[in-house]
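What follows is a protein structure lacking sequence information:
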C-alpha cells in the first residue's frame, strides 16, 4: 500500500483486558484515543466504520492503514482486518528506533502515538524506520506446531531426567535406574553410606519416572504425526523440502522439519537476506580507519539458529569428506575453545546457504553424501 494524503492511520496497543486504539484522520495533526475491551472485534470494526462517516456508496473507500506490534495475540487480528479490506501491518517491536536517553516516559498512549508516527513514516517510504513481520498463512503457521511442541517436550524430558539424577545424587547415587527395568533397578539401589533408598524419596522418583514416560510417549506420538503429514501431502512444496533435506546423510527428521518450516518456506532474494533472517549475519563496524565485522546479530529466528549450530557439529561427524568439513579443519586445525566456537557459527552460516540452494535448485552440497534410497 502506497502512502496517500487521505490515508487514515490507526495503531492498536494490545493489552490483556483493554485495547487502546489511536486514530489520526487524513490531514489531521491530533490523535484521538479509543478504549475497547480486549478481543471485542465487533467494537473494533464499528470503530473502523466510523472513520468513514461521510462516505457514499458510490465513492471509493478512503484508505485506512492499521498497525500493531507482534506479540502474544499472534496474527489473527491481522487476518481479521485484511478480510474486511483494511491494510494491516505487524511491527517487529525490537526494530523500532527509539530515543536513546537513559530515561524516557513510557505509557500506552505514548506507545500508540509512537506507532502512528512509525506507520506514517513507513508508508511514506522510510523502510528503515522499523521492520514489518511477514505474516504466515494459517497453513504455514499450523505446520510449525509439531516441531515446536516437540521442542518443548524435549525440554521437559531433559528437566525430568536431570531432576531424577539430582535427587539420586543427594544420596550418593550417580546413575539412574533403567526405564526398561525400573522396578528391579530402583529396589536394588543403595545410598552412598549403604542404606536402602528412603521410601518417600523412592515414591517421588517413581512419580517423576511416570511423568517422564508420558513425555516420551508424547514425543513418539508427535514423530509419528510428523511422518504421517509428510506421507499424506507429498505435493506440498514445504513437505517436499523436508523430504529433500532428510535425504542428506546426517540431517535428521526433526532438523529437516525445523529448517524447512521455519526458514525455507519463505522466499529470499539472496544469501545475505537468508543469513540475516536466521540471525547469522555478522554486524559490520566501521569508524574512521576501523572496518571489521563484529559478532553475529542474533536478531533473527532463534529456533532455526540453534538448530543450525547443532547441525554444524553433526555435519563434521557425518559428512567428514565434504568441502565444508574440510574448510573447518583447515581453518581451525587443533585449536579448541573460543576459536572453535566462532568457527562453527561461520560454518553454520555456510551450511545454511548450501542447504537453501539444495532445496531451491537441487544442488547437492559439495562433497556430501546422500542416504541410500
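Sure thing, it's come through. Here the structure is a predicted model, which is why all the values come from computation and not from measurement.

use CA for all of it now, contacts and neighbours both
OK.

Please work out how many residues are found near residue 154.
16 (other C-alpha atoms under 10 Å).

which residue sits closest to it, ignoring its sequence neighbours?
residue 219 (7.6 Å; C-alpha to C-alpha, 6 or more residues apart in numbering).

just checking, that neighbour is part of a helix?
Yes. Under DSSP: H, G, I helix; E, B strand; the rest coil, residue 219 sits within a helix.

what's the neighbour count on it?
Counted with other C-alpha under 10 Å, residue 219 comes out at 21.

Could you do the one 4 residues further on as well?
Burial of residue 223 is recorded as 17 neighbouring residues (other C-alpha under 10 Å).

this is the other structure I want to compare:
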C-alpha cells in the first residue's frame, strides 16, 4: 500500500505547550483549526521529531508559560529553527470554564489558540550569563535567610536557658 505524504510547506503549525517535569502536553493548530493534542515525554527532541514526521515542511511557532523551567526549552527550540516564545501566564486569555475545569490539554489548547490569533506577546529572554547571575543572587538570598533563621534559633535557645 502506497503511503501519501502531505506537504505542509507555506503553512504554519501553531504549538501550545503545557510543560511539566514528567511530561508535556502539546496542542496543534493549523489554519484556525484544532488538529490534535499530544502527550509526550519532556523532550525538545521528541517534540521536534513529532512535528517533522507528521507535518514536514511547515513553519512551526510555539509558546509556553514562563515558570520554574526557565528558558532552556525556548533556546533549544530556537536552535532547531522553531520560533518559540515564553509568555506570562497571566497574559493567556481564559474563560470561566477554563478556570473551573483546568486540565493540561485544555491549557495547551488555550495557549496554541491565543498564539494563532496573535494575542500572545513573549517576555524578555535573558542571556545565559544574566540568567546564571540571577540564579547566583537567588541562592545567596536563600543562604542568607537560612543563616538568619539559624541565628534566631540559637538566640531563642539561649533565652530559654538563661
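Sure thing, it's come through. Since the structure is predicted, the reported quantities are computational estimates derived from the model, not experimental observations.

overall similarity of the pair, as a TM-score.
Once superposed, the chains reach a TM-score of 0.82 (TM-score structural alignment, normalised by the length of structure 2), with 153 aligned residues with a C-alpha RMSD of 2.2 Å.

State the distance from the residue nearest to residue 154 of structure 1 to residue 255 of structure 1.
15 Å (C-alpha to C-alpha, to the nearest Å).

Run through the residues that contact the residue nearest the centre of structure 2.
When structure 2 is reduced to its mean C-alpha position, the closest residue under C-alpha atoms, centre = their mean turns out to be residue 64, at 3.4 Å. Shown in contact with residue 64 of structure 2 (C-alpha atoms under 8 Å, 6 or more residues apart in numbering): 16, 17, 18, 19, 85, 86, 87, 111.

Show me what the second one lines up with in structure 1.
Pointing back at residue 17 of structure 2 there. Applying TM-score structural alignment, one finds that residue 17 of structure 2 aligns to residue 12 in structure 1.

For the helix or strand encompassing that match, name the packing helices and strands.
Residue 12 of structure 1 is part of strand 8-13 when elements are defined by DSSP states H and E. For strand 8-13 of structure 1, the packing partners by 3 or more C-alpha pairs under 8 Å, 6 or more residues apart in numbering; DSSP states H and E come out as strand 18-24, strand 64-69, helix 108-123.

make it 10 Å
strand 18-24, strand 32-37, helix 41-50, strand 64-69, strand 87-91, helix 108-123 (3 or more C-alpha pairs under 10 Å, 6 or more residues apart in numbering; DSSP states H and E).

which residues of structure 2 does the second one align to?
Residue correspondence for strand 32-37 of structure 1 in structure 2, counting by TM-score structural alignment: residues 36-41.

how about the helices and strands packed on strand 8-13 of structure 1 in JSON lines, adding distance to residue 162 of structure 1?
Conversion of those to JSON lines gives the following (distance: least, C-alpha to C-alpha, whole Å):
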{"stretch": "strand 18-24", "distance to residue 162 of structure 1": "41"}
{"stretch": "strand 32-37", "distance to residue 162 of structure 1": "44"}
{"stretch": "helix 41-50", "distance to residue 162 of structure 1": "45"}
{"stretch": "strand 64-69", "distance to residue 162 of structure 1": "37"}
{"stretch": "strand 87-91", "distance to residue 162 of structure 1": "39"}
{"stretch": "helix 108-123", "distance to residue 162 of structure 1": "42"}
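
returning to that earlier point: chain center to the strand holding residue 12 of structure 1: distance?
26 Å (C-alpha atoms, centre = their mean, to the nearest Å).

Counting residues, name the longest helix you see in structure 2.
helix 128-161 (DSSP state H).
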